[in-house]
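Colleague: Sequence below, structure please.
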Amino acid sequence: MPIRPLPDTLINQIAAGEVVERPASVVKELVENALDAGARRVDIDLEEGGVRLIRIRDDGDGLPADELPLAISRHATSKIASLDDLEGVATLGFRGEALPSIASVSRFSLSSRQREADHGAALEVEGGRVGAVVPKAHPHGTTVEVRDLFFNVPARRKFLRAERTELGHIEEWLRQLALARPDVELRVSHNGKPSRRWKGEGDLLSDLRLHEALGEEFVRNALHVDREGAGLRLHGWIAQPAYNRASADQQYLYCNGRSIRDRSIAHAVRQAYADVLFHGRQPAYVLFLELDPRRVDVNVHPAKHEVRFRDSRLIHDFVYRTLQAALAETRAGTVPQASHGEANPAQPTGDHYRWDAPQAPLGLQVAEARAGYASLYGSALPEFAGGGYAGDAALAERRTLPAGTEPTLPPLGYALAQLHGIYILAESAEGLVVVDMHAAHERIGYEKLKAAHDGEGLRSQPLLVPATLAVSEREADVAEREAATLESLGFEVTRAGPQSLTLRSVPALLAHGDVEALLRDVLADLREYGESRRIASARDELLSTMACHGAVRANRRLTLPEMNALLREMEATERSGQCNHGRPTWARFTLPEIDRWFLRGR
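Modeller: This next block holds a predicted model:
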């Protein structure tokens, strides 16, 4: 068959195969065009899950009549004019392919009016055949109608799913958009009935859209993060580890306002949650990464879902360290800050929350606290600047308050009793705290072991006989390039040939494991993500096992001073809200909750 140019309609239909996967793809492209035009309200009318009709109306800048034919021409756009513009794209759309691709596989109409124009204009396209531009009454802004999607490509139409499924994909994309643009009002109707309204009254520091999109439970467990450095800014919300999901259905990532998927950042998030999340569960987050547009290439995926970072290693490390620091503050007894950064309301006061301090002499209470700590941890209470344990001051405060003044309780309160040799029951300002003593002690021991080992660093152990590893040429290149990184992880590796490495030293703590397989995994991580936590993860698994064996076992009877010593250590230990395996270590039941159990006040 001879080579010949393809007809324009077929070219557009081929492009539609990349850009238009389903009705949700059409909604995405058209709404993004509306936002690029400055819209503050967008109406989305759908029929039969978007297959029969998609109508997008906006109040944006609008188009002049003479530009309507250009709008449906391939590679015609107002958003870029040069290579410099392409390398620093700041708009959601930029290729000029969406409208002609959509118009080639549907019955399409475009109507628009600029603010200063006397009247609007309209243009119709059916299956790629373009009609004439005609005058039309229209408010300022643009309306795009897409009817009978894939009517002229029946093979594509057969791949569409049920109406409810296609509508679900549209709703999910709109949820992604709503989280990123709380300043824009979105109104959705389906089959002639109002379906959803996203009020355009919020901003990125408000939790209104979070509540609308992800629900009250996410908002209640959300930790606000905001960090800048190295020309990067990461802000948004991550859920406490106790709030986790069976799937990745509440993971939203944006780069310069664009919803994206990125394996490297997803890996960094997983690493940050590594030892606080229960096995097989997924974290929830809404994160916004901001950087110079010239440091990210958005022109790598037909539907613009993926990007390529020029400093992927730096970004991976920045995301990991930001989230790791935030999660380290998830101590038992703490409540996440409100998502807009304000402190939580003050704790209730009054007789309903009164705690009667024991009447034992202060000196005896301090002595009991010290004895309890020594009994539980096998060492004296840690001393702080100025001498004495922080608990001494807390005990003194409880004994020296003026008459009628409520004492300030620690976050986890003070122990009352032990339940079935497993749980500690404590009275706090809010009500009742229940602690799984083994899980809590396990986390405390684990964090202490990590801190001690980190203080020593990753020591290397030389091999009696250096080992030669056969690797791929790409792996050998990585090992040679990352020799300093490998040395910091405890490996001494040199290149012995195009496809071989010589291993002379390994991390001492892991010397008895399969270090060759570990090294290969580390090289794979370095090649894909620019860094590796395989060594730290393997080390942490060993330390976690050690901490588990050293933790107090079920059915061990603790004295009240021992229980209080454990509660104070939990309050001071990073990540103590979960044990090493991601299980929660504590739960709080407020007095209003307990009152409801017994129908008090009704």
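
Colleague: contacts and neighbour counts: CA atoms only from here.
Modeller: Noted.

Colleague: and the gap between residue 36 and residue 183?
Modeller: Going from residue 36 to residue 183 by C-alpha to C-alpha, to the nearest Å gives 14 Å.

Colleague: Heading C-terminal from whichever strand in the chain runs longest, find the next helix or strand.
Modeller: For the chain, the strand with the greatest residue count under DSSP state E is strand 460-470. Once strand 460-470 ends, the next helix or strand along the chain (criterion: DSSP states H and E) is helix 473-481.

Colleague: other SSEs contacting the longest strand of the chain?
Modeller: strand 500-507 (3 or more C-alpha pairs under 8 Å, 6 or more residues apart in numbering; DSSP states H and E).

Colleague: The strand it packs on: what's the following helix or strand?
Modeller: Sequence order places helix 515-529 as the next helix or strand after strand 500-507, per DSSP H and E.

Colleague: tell me what that next one is packed against?
Modeller: Using 3+ C-alpha pairs under 8 Å, 6+ apart, helix 515-529 sits against helix 263-272, helix 312-328, helix 473-481, helix 534-550.

Colleague: for comparison, sequence B:
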Amino acid sequence: MSDIIRLLPDSIANQIAAGEVIQRPASVVKELLENAIDAQSTRIEVTVKDAGKTLISVLDNGNGMSDTDARMSLERHATSKISSADDLFRIKTKGFRGEALPSIASISNMRLNTRSSSSEIGTQIKISGGKLESQEPFSTTQGTQLVVKDLFHNVPARRKFLKSDRIEMKHIIDEFERVALSHPEVHFQLNSNGNELFHLPKTNLRQRIVAVFGKKYNDLLVPLNSETQMAAFSGFIVKPEGARKRRGDQFFFVNRRFIKSPSLHHQVAAAFYELLAPEMIPGYFINIDIAPEHIDINIHPTKTEIKFEDERAIGLLLQSAVKQSLGMYSVRPELDFERENSFELPSDIKNSLPKPPSISIDPTFNPFDQGKSSKRQIAATEQFYSENQSKLNYENRNEAVSNKIIQIRRKYILAPADSGILVVNQYRAHYSVLYDQILERIERKKQHTQLLAFPESVSVGHRDVENIKVWMDIFSNLGFDLELFGNEKFVVRGIPDFAVAKNAAELITELLSAAELDKKNLSQAAVSLELAKRTSIQTGQKLNSTEMESLINDLFARATPERTPDGRLTFVVWKSEELDQRFKH
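Modeller: Below you'll find the model as predicted:
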């Protein structure tokens, strides 16, 4: 048998390494930004074209490189960061493997301009598909500029898996923000297709967070500072009122390197226990300073996952630090009173107190009412919890239904049915009804915008402004009247007429947050569903009998009343036979 195992050429080996390190244009931006930070740069400018597919340029004013070092930086596993195996556990820099530049060079056309402080003239290297084309003296300022063109031009299989420019640009912004947040002392700039997206002068962490995510964060940030023998924790946590239902503003850095850690996130969430509803996720910007020998960052090519020598201890210390900050800044009461230990005011004092103004609910209930009878009975539909396929109908149709419908815990509506007891989730039922009617309005182009008496100005981050530009047509179709002002503000002039009870700025911010976190599946229908959820009857809202009856009627007028548009149950039926069985003994 002939020998079949052979060494791969460097060009193929570099492409294989690139498959691990460089997954998309954002990966190139991340690696080049980290190189610039390691070079002790104080100013970094990133420029991309066509979401990095056509061009990526990173220019810094760092230490630069000599002619020889510039050439060596393009060789695999050539690095200035480590010289022995022990150094792997003393790493303080962003990069250390020596894989990034040769990997990028192997799948692009790359140009490297650099000059060190000790050189009067710099050098320029051109390399295409991993092959050196030229190296020659070049007049340039101190620092380095790396220009990457035609990414994946020689790996068409990888290029075809890239997403739309919008999605790829979102990933680039994510990587840019992570580095910018971990190094507020550095001036950063990001340009895309000739437009300046971010201009972030050097500052402190608080102001960097505000510059990236918007002025609303200025009043939401709670300082975090805690030092222990094992690690030091610093940064900011977001007050409970700034929490969101989906992930987005959660940032962990270890020795100023961005990481992902579900276990540490769990510890922060535990510190917010009883301050947030179960579905809400706290925001935070936390750096953990720890001796390099107590962590291992050499476990993942992108270095976003690390191992702690004692992760459980670090997690508990983190939870304690977050709790301490919440208490110190009066976000968490120092004393937690259990409900059963609370006291009631004497009835004579309680009765003498002024009563809060009552809030009445529109008895017509349905904001899209088009003349449907408020007394229309439930249409016959398939009963899903019964083998004999009996129909779900109100019991004793001739009697007043309103006397038989009740609300439980301001969450569920109970009504008699021929086959048993109908239990409806009021929140799910209502947002399902609203969703259908919103889509119907869009289809018929009959959206109605309620102009605000006083337009509301909203300060946001660069990310939200860019998203509004992309999604302007979607919001317009829903009935919103928005106008952008610069890179950090937009004005709400009108909202859909069925959403007048909501705070306009808050509603837009919530929709932007939801859309931002689900860009992959973003569509008119997806945003319509989010709008329906945020303007519907909520759990905890009291309904009168007329409103409950109207809601059930509208629910069963839907094509699929048993499920919400996103597939969740809207009602269940307790069959009479099941109840009889329960009371047999």
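
Colleague: returning to that earlier point: would you turn the helices and strands packed on helix 515-529 of structure 1 into JSON lines with mean neighbour count?
Modeller: Rendered in JSON lines, the data for those read as follows (neighbours: other C-alpha atoms under 10 Å):
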{"stretch": "helix 263-272", "mean neighbour count": "18"}
{"stretch": "helix 312-328", "mean neighbour count": "19"}
{"stretch": "helix 473-481", "mean neighbour count": "17"}
{"stretch": "helix 534-550", "mean neighbour count": "17"}
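
Colleague: what about whatever residue of structure 1 lines up with residue 135 of structure 2, distance to residue 112 of structure 1?
Modeller: Counting by TM-score structural alignment, residue 135 of structure 2 lines up with residue 133 in structure 1. Look at residue 133 of structure 1 and residue 112 of structure 1: by C-alpha to C-alpha, they are 11 Å apart.

Colleague: Which neighbours do the two have in common?
Modeller: 65, 121-122 (C-alpha atoms under 8 Å, 6 or more residues apart in numbering).

Colleague: after the helix or strand hosting residue 432 of structure 1, next one along is what?
Modeller: Using DSSP H and E, residue 432 of structure 1 sits within strand 431-436. Per DSSP H and E, the first helix or strand lying C-terminal to strand 431-436 of structure 1 is helix 437-456.

Colleague: what distance separates that next one from the centre of its chain?
Modeller: 26 Å (C-alpha atoms, centre = their mean, to the nearest Å).

Colleague: and what of stretch 216-225 of structure 2?
Modeller: 18 Å.

Colleague: what's the answer for stretch 135-144 of structure 2, then?
Modeller: Distance, centroid of stretch 135-144 of structure 2 to centroid of chain: 40 Å (C-alpha atoms, centre = their mean).

Colleague: Then stretch 19-39 of structure 2?
Modeller: Relative to its chain's centre, stretch 19-39 of structure 2 lies at 22 Å (C-alpha atoms, centre = their mean).

Colleague: Just say helix, strand or coil for residue 26 of structure 1.
Modeller: helix (DSSP: H, G, I helix; E, B strand; the rest coil).

Colleague: quick one, what contacts it?
Modeller: By C-alpha under 8 Å, 6+ apart, the contact list for residue 26 of structure 1 reads 20, 102.

Colleague: what's the neighbour count on residue 71 of structure 2?
Modeller: Residues within reach of residue 71 of structure 2, counting by other C-alpha atoms under 10 Å, total 17.

Colleague: any idea what it aligns with in structure 1?
Modeller: Using TM-score structural alignment, the equivalent of residue 71 of structure 2 in structure 1 is residue 69.

Colleague: For that match, give its distance to residue 220 of structure 1.
Modeller: Separation of residue 69 of structure 1 from residue 220 of structure 1 (C-alpha to C-alpha) stands at 50 Å.

Colleague: and residue 289 of structure 1, which of the helices and strands packed on helix 515-529 of structure 1 is closest to it?
Modeller: Residue 289 of structure 1 lies closest to helix 312-328 among these, at 8.8 Å (C-alpha to C-alpha).

Colleague: The nearest residue to residue 554 of structure 2 once chain neighbours are set aside: neighbour count?
Modeller: Spatially, and ignoring its direct neighbours in sequence, residue 554 of structure 2 is nearest to residue 433 (6.6 Å; C-alpha to C-alpha, 6 or more residues apart in numbering). For residue 433 of structure 2, the neighbour count with other C-alpha under 10 Å is 24.

Colleague: Which residues are in contact with the closest residue to residue 296 of structure 2 other than its chain neighbours?
Modeller: Spatial nearest neighbour of residue 296 of structure 2, chain neighbours left out: residue 307 (5.1 Å); criterion: C-alpha to C-alpha, 6+ apart. When contacts are counted by C-alpha under 8 Å, 6+ apart, residue 307 of structure 2 touches 295-297, 299.

Colleague: of all these, which comes closest to residue 194 of structure 2?
Modeller: Using C-alpha to C-alpha, the shortest approach to residue 194 of structure 2 within those belongs to residue 297, at 36.5 Å.

Colleague: Hmm, residue 305 and that closest one touching each other?
Modeller: Yes - taking contacts as C-alpha atoms under 8 Å, residue 297 of structure 2 lies within contact range of residue 305: 6.8 Å.

Colleague: Looking at the helices and strands packed on helix 515-529 of structure 1, which is nearest to residue 417 of structure 1?
Modeller: When those are compared by C-alpha to C-alpha, helix 534-550 sits nearest residue 417 of structure 1, at 22.6 Å.

Colleague: which is the next helix or strand following the closest one?
Modeller: helix 560-572.

Colleague: Output the residue interval of structure 2 matched by that following helix.
Modeller: Under TM-score structural alignment, there's no match for helix 560-572 of structure 1.

Colleague: tilt between that helix and helix 437-456?
Modeller: Orientation check (axes from the mean of the first three to the mean of the last three C-alpha atoms, to 10 degrees): helix 560-572 of structure 1 against helix 437-456 gives 50 degrees.

Colleague: contacting residues for the residue nearest to the spatial centre of structure 1?
Modeller: Ranked by distance to the mean C-alpha position of structure 1 (C-alpha atoms, centre = their mean), the top residue is residue 285 at 2.8 Å. By C-alpha under 8 Å, 6+ apart, residue 285 of structure 1 lies in contact with 236-239, 250-253.
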